[in-house]
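Visitor: With the input below, show me the fold.
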Amino acid sequence: MGRTAQPAALKLIKGRGNGKDSGGRPVNAGPAFKRLPPEPPEWLSDEAAAEWARVLPELARLDLVKEGDRSALAAYCEAWATFRDATETVQREGLTIQAAQGTLAHPAVAIARNAGKEVRAWAAHFGLTPSTEQALARGADDGNEDENPFA
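Guide: Next up, the predicted model:
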């Protein structure tokens, strides 16, 4: 598999300006979706709902989320909740368990590892990774576009 395509807004924020991506290619804005933030599903776990409330305002402010992203954002939030729960279980019970076969890795270790991978994958889709944060910071609107000769 190749790289996952990024939303046009992220390409532009990371780009060279004037509608170009970081490679200097024109960015196709794509379809003009209404950028209205989705409502959280009622069935989200408490931790997933808290994560939704934490990330949605910034995603909406940056126009990186739309109603159609509801299921993907819910999957990200539930993956986060699973990661947290498994991590807390390992912290309470330890990395290993005693079984008939001897000392084994605690099942929550694998659950946390897998959920962490899922969190990172979903987070990248929404621009929630540290590298994307840096790109967003470089492309932030400080109101001084006219003063910047490189914009």
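
Visitor: Only C-alpha atoms from now on, for both contacts and neighbour counts.
Guide: Will do.

Visitor: show me the contacts for residue 129.
Guide: Residue 129 is in contact with 120, 123, counting by CA atoms under 8 Å, 6 or more residues apart in numbering.

Visitor: please redo it, this time with the cut-off set to 7 Å
Guide: residue 123 (CA atoms under 7 Å, 6 or more residues apart in numbering).

Visitor: To check against the first, give me the structure of this:
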Amino acid sequence: MTHLRGVKPPIDRDSNALTKAPAAPKQLSAYARAEWKRIMPGLIERGIITRGDLGGVEDYCRARGLVREIEDTLRPSGEIDMKLCRLQDKAMQTARQLAAEYGLSPVSRARVGSAAGGDDDDDNPMSIGRNRAHA
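Guide: Reported below is the predicted structural model:
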């Protein structure tokens, strides 16, 4: 398990954010295209995706699609194929890491929400605010 150190900066709305979801890339699998269509409206609504981010979003969708494709392969056979299981695990890990980049996990969504929440650090005794040194 990987542990990232330090406090992640909040995700802010981007001034160059896309306002309309582009079509899913044609080269994606059916599962990956479905994931694109599922997540893109929320990303557009939160205003955090720019044209430059589309490759990373595509990679996330590709990883999620691969997880589903491998599941379809493993399930009917009833046998455990360790190579496919390791590949699926790696795809899940990659998808999870990319999901965090784009606010697609509960924790990263909270980061997005906290960016819009304003300056309420004074209520949190664990926060290190700009004016804490003077308190």
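
Visitor: TM-score for these two?
Guide: After superposition, the two chains reach a TM-score (TM-score structural alignment, normalised by the length of the second structure) of 0.68; 115 aligned residues with a CA RMSD of 3.2 Å.

Visitor: and the longest helix along the second structure, how far from the first structure on average?
Guide: Longest helix in the second structure by number of residues, with DSSP state H as the criterion: helix 54-77. Compared with the first structure after fitting, helix 54-77 of the second structure deviates on average by 1.0 Å (mean CA distance after the TM-score superposition for the first structure).

Visitor: which helices and strands sit right next to that helix?
Guide: Applying 3 or more CA pairs under 7 Å, 6 or more residues apart in numbering; DSSP states H and E, we find helix 54-77 of the second structure packed against helix 30-46, helix 82-101.

Visitor: Tabulate those helices (a markdown table), appending distance to residue 70 of the second structure and mean neighbour count.
Guide: A markdown table is the format used below for those (distance: least, CA to CA, whole Å; neighbours: other CA atoms under 10 Å):
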| stretch | distance to residue 70 of the second structure | mean neighbour count |
| --- | --- | --- |
| helix 30-46 | 11 | 18 |
| helix 82-101 | 6 | 16 |
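
Visitor: got a markdown table for those, with distance to residue 21 of the second structure too?
Guide: Converted to a markdown table, those look like this (distance: least, CA to CA, whole Å):
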| stretch | distance to residue 21 of the second structure |
| --- | --- |
| helix 30-46 | 6 |
| helix 82-101 | 17 |
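
Visitor: Those helices: which one's closest to residue 22 of the second structure?
Guide: When those are compared by CA to CA, helix 30-46 sits nearest residue 22 of the second structure, at 8.3 Å.

Visitor: Can you list the neighbours in contact with that closest one?
Guide: 13, 18-21, 24, 49, 61-62, 64-65, 68.

Visitor: Count the residues that sit near residue 5 of the second structure.
Guide: Using other CA atoms under 10 Å, residue 5 of the second structure is surrounded by 6 other residues.

Visitor: Check the secondary structure at it for me.
Guide: What DSSP: H, G, I helix; E, B strand; the rest coil gives for residue 5 of the second structure is coil.
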